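Enquirer: sequence unknown, structure follows:
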């Protein structure tokens, strides 16, 4: 998931909606405060596939504020104040993949993610999008990337260290598809 923009000072000032356990807006706060205080907010997770069905996987740079150097099978990030999940999914996918003209991501399901220690939580909407365009991820955010077959991704789940919220979203996605 993305946690930084090209201008980090601006990112900390970005205003986010604060939400309750029912995903109802209860206030607003700057992103830096939201992260520092562990306030509940909204995020999007977009699974990008190419025309062969392979999944976009990447390793975050060591300079990322949150989950540096970990792997992720989603692109995405926080939902801005007043922004819809759908709009955030398209914006984040285009920004993180470095492309324009993506089709609108397809919403799959929403869940409340709670961090392993229970100190943080955020509402997370999972999407999927087909990306047949050449990708050009931002070098300051992505250290490595590739489109990998789902079987390889599944095999790597136990070999690589994954961002915890992305891993949780992916496990829920696998359960969702099995239903």
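Expert: On my side now, so go ahead. Everything quoted here is computed from the prediction, not taken from an experiment. Residues are numbered from 1 along each chain as shown.
Enquirer: From here on, just use CA atoms for contacts and neighbour counts.
Expert: Noted.
Enquirer: Show me how far stretch 46-65 is from its chain's centre.
Expert: Relative to its chain's centre, stretch 46-65 lies at 10 Å (C-alpha atoms, centre = their mean, to the nearest Å).
Enquirer: So what touches it?
Expert: With C-alpha atoms under 8 Å, 6 or more residues apart in numbering as the contact definition, stretch 46-65 has outside contacts at 3-4, 67-76, 89, 93, 105, 126-132, 140-150, 153.
Enquirer: which among these end up buried?
Expert: 3-4, 67, 69-76, 89, 93, 105, 126-131, 141-143, 145, 147-149, 153 (16 or more other C-alpha atoms under 10 Å).
Enquirer: For this structure, which segments count as strands?
Expert: With strands called from DSSP state E, the chain shows them at 15-19, 25-30, 41-49, 55-60, 71-72, 75-78, 106-114, 121-130, 142-148.
Enquirer: With distance to residue 160 added, can I get these in JSON lines?
Expert: Converted to JSON lines, the strands of the chain look like this (distance: least, C-alpha to C-alpha, whole Å):
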{"stretch": "strand 15-19", "distance to residue 160": "31"}
{"stretch": "strand 25-30", "distance to residue 160": "32"}
{"stretch": "strand 41-49", "distance to residue 160": "18"}
{"stretch": "strand 55-60", "distance to residue 160": "10"}
{"stretch": "strand 71-72", "distance to residue 160": "7"}
{"stretch": "strand 75-78", "distance to residue 160": "17"}
{"stretch": "strand 106-114", "distance to residue 160": "21"}
{"stretch": "strand 121-130", "distance to residue 160": "22"}
{"stretch": "strand 142-148", "distance to residue 160": "13"}
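Enquirer: Use this one as the comparison:
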């Protein structure tokens, strides 16, 4: 198996325009802005797929997440990456992510654009054991409770907050 830190990624500017390529390891070492995808997956009952990242992950090992996803490879579109990542992490084929929004996630150590999607999956899942140590389908109330008690990945936490705000604003009645 190849080293994930050798994977080539597109480096982008703050307008999300490609300005070069670099290995994932170099991108992380030099805090270069790159791209990632996140897919919020619900089952037929509306529950959210929540998982704990494996201890071997380079970013946020052992943390929980409400999104499946990962980095966008060099030359890959956000849509292609969303399908690939969702299918790989869930161990399924046929996922159809719907794009929701994109934002720039930045900390002192990291900088990437998060392209956030949602999808429904009604069949069984076989999560990728190299990526996921634990998983379950949780209601929104259960997710809200866990967010106060468990360590979640920081970009996933930020994306989920934006997702909730977007949903609340789109359901607000229009004023006349």
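Expert: Structure's in. What do you need? Keep in mind it's a predicted model, so treat the numbers as computed, not measured.
Enquirer: which one of the strands of the first structure lies closest to residue 165 of the first structure?
Expert: strand 106-114 (6.8 Å; C-alpha to C-alpha).
Enquirer: quick check: that closest one aligns to which part of the second structure?
Expert: Alignment of strand 106-114 of the first structure against the second structure: residues 98-106, by TM-score structural alignment.
Enquirer: Tell me how far that stretch lies from the chain's centre.
Expert: The answer for stretch 98-106 of the second structure is 9 Å, by C-alpha atoms, centre = their mean.
Enquirer: Quick check: end-to-end length of stretch 55-71 of the first structure?
Expert: In stretch 55-71 of the first structure, first residue to last residue: 13 Å (C-alpha to C-alpha, to the nearest Å).
Enquirer: now that stretch: which residue numbers in the second structure?
Expert: With TM-score structural alignment applied, stretch 55-71 of the first structure matches the range 48-64 in the second structure.
Enquirer: Work out the gap between the matching stretch and the centre of the chain.
Expert: On the basis of C-alpha atoms, centre = their mean, stretch 48-64 of the second structure is displaced by 11 Å from the centre of the chain it belongs to.
Enquirer: buried stuff in it?
Expert: Buried residues in stretch 48-64 of the second structure, counted by 16+ other C-alpha under 10 Å: 48-54, 60, 62-64.
Enquirer: Then stretch 92-105 of the first structure?
Expert: Quick answer for stretch 92-105 of the first structure (16+ other C-alpha under 10 Å): 92-97, 102, 104-105.
Enquirer: And stretch 153-161 of the second structure, by the same measure?
Expert: Those would be 153-157, 159-160, for stretch 153-161 of the second structure by 16+ other C-alpha under 10 Å.
Enquirer: Going by distance to residue 171 of the second structure, which of these wins?
Expert: Set against residue 171 of the second structure, the nearest of these by C-alpha to C-alpha is residue 160 (16.5 Å).
Enquirer: can you pull the contacts of the aligned partner of that closest one in the first structure?
Expert: Structural alignment (TM-score structural alignment) places residue 160 of the second structure against residue 170 in the first structure. Residues in contact with residue 170 of the first structure (C-alpha under 8 Å, 6+ apart) are residue 73.
Enquirer: and if you look at residue 18 of the first structure?
Expert: Going by C-alpha under 8 Å, 6+ apart, residue 18 of the first structure touches 25-29, 39-42.
Enquirer: Trace it over to the second structure, please.
Expert: Mapped onto the second structure by TM-score structural alignment, residue 18 of the first structure lines up with residue 11.
Enquirer: any idea how far residue 27 of the second structure is from its match?
Expert: Applying C-alpha to C-alpha to residue 11 of the second structure and residue 27 of the second structure gives a distance of 8 Å.
Enquirer: and for these two, which residues touch both?
Expert: 33-34.
Enquirer: Trace residue 90 of the second structure over to the first structure, please.
Expert: Using TM-score structural alignment as the criterion, the counterpart of residue 90 of the second structure in the first structure is residue 97.
Enquirer: from memory its match sits against residue 139, does it?
Expert: No. Using C-alpha atoms under 8 Å, residue 97 of the first structure is not in contact with residue 139; the gap is 10.8 Å.
Enquirer: what touches both of those two?
Expert: With C-alpha under 8 Å, 6+ apart, residue 97 of the first structure and residue 139 have no common neighbours.
Enquirer: Could you give the number of residues near residue 20 of the second structure?
Expert: 12 (other C-alpha atoms under 10 Å).
Enquirer: Next: residue 81 of the second structure.
Expert: So residue 81 of the second structure, with other C-alpha under 10 Å, has 21 neighbours.
Enquirer: thinking again about what came up before, got the buried residues of stretch 92-105 of the first structure as JSON lines, with distance to residue 159 of the first structure columns?
Expert: Listed next are the buried residues of stretch 92-105 of the first structure as JSON lines, based on distance: C-alpha to C-alpha, whole Å:
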{"residue": "92", "distance to residue 159 of the first structure": "27"}
{"residue": "93", "distance to residue 159 of the first structure": "26"}
{"residue": "94", "distance to residue 159 of the first structure": "28"}
{"residue": "95", "distance to residue 159 of the first structure": "28"}
{"residue": "96", "distance to residue 159 of the first structure": "24"}
{"residue": "97", "distance to residue 159 of the first structure": "24"}
{"residue": "102", "distance to residue 159 of the first structure": "31"}
{"residue": "104", "distance to residue 159 of the first structure": "32"}
{"residue": "105", "distance to residue 159 of the first structure": "29"}
